[in-house]
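In: Sequence first, predicted coordinates after that:
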Amino acid sequence: MKLFLRCLIVIGVLACAWLGYSIMRAQRGLAEAERLLKRNVFSKAREEVDRYLWLHPRDPAALLLSAEILTRDESLETGPAIARAQSLLERIPDTLPWGPIARGKQARLSFFVEHRPIEGQRFFEKALELDPRFIEGRYLLWKILDLTGRSDSAEPIFWTIYDQTPQADRPYLMREWYMSQFFPASANPLLDVQMGYNDPSKPLQMNPEYVRLKEHCDAEPQEPINHAALARWFQHDGDHTTALTLLERGLKLPGAETDPYFLSILLATLFEQGDLERAKKYLEGWPEPHEGYDYWRWKGMLADEADRDYPEAVAAYDKALAIWPGPVDWRTMYRRANCLARLRQSDAASEARKSAKKIEEIMDTEVHVALRDALEDRNLTDRDNLTKVMDFYRELGRNREVEAWQQVLDSLPSKQPAIEAASGKR
């Protein structure tokens, strides 16, 4: 009996010693994991941080570190590793100072790795709600809108980014904005390469925009926006039958009939198919408040083509043309002019056609070839080229862009007069 008790005591002492050693080692685990991560020793770093989390399962710094190790360790299978990293980040509450950081990391994983743009958008929006100073999140939120065919709604986000951008970087940011406004499908070539949608080394490959939108649809089939974005691509390619098939699939999903972007693509397809009555039905279900370019444009087009209500069409067109991208929508301007002609307002119709023709000429391909050349790196400090860009925006009545480019011009060194320069050399 005494021997048994002695054995129990020895075992208890050893167990306490082992537990004490384990706790001491676990306490050092966080610092050791950080050291190992810097050396890219991922498996050992994982072991150390896991020991620490065994002792401190809610420690936000350890959860962030563990998630980072999982996402950087290329020896792990991507799917399970990313899912585990997302679950670790999810354990960090919004209420902690680490909350916006965790949401931002979740957004990056959703968007860049899992190719789920809508999930990524929601995480970025949450991170910005928690920390409005999170400029990287705001910038990537803008990129998500570009990459999902929704660049027309990016303007409020862009100008917030602009206000937080150093003066020296603004010419490059304004160039990105020009591409986002006029060539959103190809505005982010580096992101398409980074995310595997484009491979410059391959001379023959599928259209990167199609590859991207198809991947989004496959990765997030439950999101109506992804179906609409892919349908829009087929619309622009002239395949309205495939577009409608995708939209019919999207209509079965919750929220589709109340999403303005989805409805705008659906209305465009139904209009092209000649199904005006069905288009009117979906327009009537447009969510309140009734606002934005897409709503008023479709309100005008259906009043014009389906109801022949030209006064209502003109009023709706006026509202649409006042909202971006209305100022460059010369086709809708011509539609408005035709309505005025049918109302026997000849002078107003003539002026409207002149305005539409002016914008049509401004939006000509050759004009934009010259503008894109003016915005090349070699020209971003050239006064003459940047003045061309500023004048382009002035003709469109885009005062905010005019002011921004004027600030860029004002920041350039002033030109030295030729006579003064010559005398200076002597």
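Out: Now that the structure is in, tell me what you want to look at. Everything numeric in this text was worked out from a predicted model, so none of it was measured.
In: use CA for all of it now, contacts and neighbours both
Out: Will do.
In: Just say helix, strand or coil for the residue nearest to Asp259 when sequence neighbours are not counted.
Out: What sits nearest to Asp259 in space, not counting adjacent residues and going by C-alpha to C-alpha, 6 or more residues apart in numbering, is Pro287, at 7.5 Å. Counting by DSSP: H, G, I helix; E, B strand; the rest coil, the backbone at Pro287 sits in coil.
In: tell me the contacts of Pro287?
Out: 258-260 (C-alpha atoms under 8 Å, 6 or more residues apart in numbering).
In: which one of these has the most neighbours?
Out: When neighbours are counted by other C-alpha atoms under 10 Å, Pro260 leads the contacts of Pro287 with 21 neighbours.
In: Tell me if I'm right that it and Trp286 touch.
Out: Yes - at 6.9 Å, Pro260 and Trp286 qualify as touching, with contact defined as C-alpha atoms under 8 Å.
In: which residues do these two both contact?
Out: Contacts common to Pro260 and Trp286, judged by C-alpha under 8 Å, 6+ apart, are Tyr295.
In: check contacts around Asp94.
Out: Going by C-alpha under 8 Å, 6+ apart, Asp94 touches 100, 130.
In: Which other helices and strands does the helix or strand encompassing Gln86 contact?
Out: In this structure, Gln86 sits in helix 78-90 according to DSSP states H and E. For helix 78-90, the elements it packs on are helix 60-72, helix 99-108, judged by 3 or more C-alpha pairs under 8 Å, 6 or more residues apart in numbering; DSSP states H and E.
In: what about versus this one:
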Amino acid sequence: MKISVWTFVALAILCVGGYFGYLLMTQHSARQAMQRAESAVRHRNWTSVRIELSKYLDVFPQDDAARLHLAEAYFKDATMNPERAVSLAIEQMRFIPHTSPHWPAACVQEARMHLFARLQPHRAELLLREMLATDPDNVDGNYVLWKLYDLTGRSHLAEPNFRRVLAATPAAQRPLRLREWYLSQFYPATANPELDQLMGFYDPSEKRSAVTELRRLEAFREREPTSALNHAAVARWYSLEGDPKTSLKLLQQALDETDAPLQDPFFVATLIQVLFDLGEFDNAMKYFRAWPGERSGYEYVRLSAILADEVERDYERAIRHYQQVISVWPGQADWRIQYRLARCLIKNGDDSSAESTRQKAKKIELLMEEDVHAPLRRLLATPDQLEICGQMTQFYEQLGLEFEANQWRDLTHVE
């Protein structure tokens, strides 16, 4: 009996020792795979990177940083089918839990892939909003959302994201960020040629035009056909190009083809504006009274002012809302809305205020002329030069945009 017990104990010790020996060997092998992956990264051999990182993660599956690198390797490996590479990269990032410190980076990376590779801005925006709700100052997340707004015809929403990005931008890079913001403000349709080229909508040999934007917006709609956002973006393009009938036709089709379009403020705002432009005031008021979500923000207040003025003839309310609109971006540069305010003041019997408002609107209209912006764009090729800093400061001061004027002025004092 004693012999059998000791034999059993010896076998147990051997088994445990063998297990731990195997475990140590496996972990050692995995760490060697990580070293080989790091070497492959330096040589930009993404096939080797993903093979070695896969071996490492088989042993250390909780290493979220390594999983992020594996996702990057899938995305960059030119030997793989692009769609499969994106799918595998996204699959890896979804293993990273919300509690991980690497989760914000994973969200941003996944959003980039949905936006730039899969052409799915709605899905990308949902991811970014979810992440920014918990990490509002995340620089990468704010930057991608800023660009997403540009690419979907909603650059007027990007100012908070731009400001957070700028606050974290090193002094040497601030001129470039301010140049990007100027283009977002005044040339959003063509502000991101590198991104349009990346997504296949722009050839550098071609002249940039509004047609590039339409191709992009239609591709977004095709890739996410049930997203009200994408349908509204295409419809708004036609509206801004002076074709409200085509715009309304597209919006009416989208009412039957998309998920809850009347719960999307951008869709509803586009629909109301088009109905107003076509003289369908009763329908415009019907949709305005059913506005989804918070009754605030630039789009809501702007439409409220126009409808109170032109449809309801409530001039005092219209004046209050017009004044609210022109106090924030992009109303500060919208000379058309300021002319509307001037006419509304006349209707309300305030000729003196109307004249001063008309003069201000004329000043802003002249500042929007191409002969003002063309030399600025030429000089912005080297935005760190003192000459352009001074001219941009003056331009923004004339426009009444103190934040931007101060930022450009500060650059003249940077050594």
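Out: Thanks, I have it. Note that the structure is predicted; figures quoted are calculated from it, not measured.
In: follow-up on the earlier one: same list (the contacts of Pro287 of the first structure) but as CSV, adding distance to Asp169 of the first structure and secondary structure.
Out: Formatted as CSV, those follow (distance: C-alpha to C-alpha, whole Å; DSSP: H, G, I helix; E, B strand; the rest coil):
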residue, distance to Asp169 of the first structure, secondary structure
Thr258, 39, helix
Asp259, 35, coil
Pro260, 34, helix
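In: of the residues you listed, closest to Ala61 of the first structure?
Out: Each of those was scored against Ala61 of the first structure by C-alpha to C-alpha, and Asp259 proved nearest at 37.9 Å.
In: Let me know which of the helices and strands packed on helix 78-90 of the first structure is tucked in deepest.
Out: Ranked by mean neighbour count under mean count of other C-alpha atoms under 10 Å, these are led by helix 99-108, which reaches a mean of 25.
In: Can you point out the buried residues in the helix or strand just after that one?
Out: Next in sequence after helix 99-108 of the first structure, counting helices and strands by DSSP H and E, comes helix 117-130. Of all the residues in helix 117-130 of the first structure, those buried under the rule 16 or more other C-alpha atoms under 10 Å are 117-128, 130.
In: Counterpart of Asp203 of the second structure over in the first structure?
Out: Using TM-score structural alignment as the criterion, Asp203 of the second structure maps onto Asp199 of the first structure.
In: If we ignore the residues flanking it in sequence, what's nearest its match?
Out: In space, Asp199 of the first structure is closest to Val193, 5.9 Å off (C-alpha to C-alpha, 6+ apart).
In: I'd like the distance between the one you found and Lys105 of the first structure.
Out: Note on Val193 of the first structure: its distance to Lys105 of the first structure, by C-alpha to C-alpha, to the nearest Å, is 21 Å.
In: quick one, helices of the stretch 301-426 of the first structure?
Out: For the stretch 301-426 of the first structure, the helices defined by DSSP state H, counting those that start in this stretch cover 310-321, 330-342, 346-362, 365-374, 383-396, 399-411, 418-425.
In: how big is the offset of the fourth one relative to the second structure?
Out: Averaged over the aligned pairs, helix 365-374 of the first structure sits 2.2 Å from the second structure after superposition, using mean C-alpha distance after the TM-score superposition for the first structure.
In: what's the answer for the first one, then?
Out: Between helix 310-321 of the first structure and its aligned stretch in the second structure, the superposed structures give an average distance of 1.9 Å (mean C-alpha distance after the TM-score superposition for the first structure).
In: and that helix, which stretch of the second structure?
Out: Mapping helix 310-321 of the first structure onto the second structure (TM-score structural alignment) gives residues 315-326.
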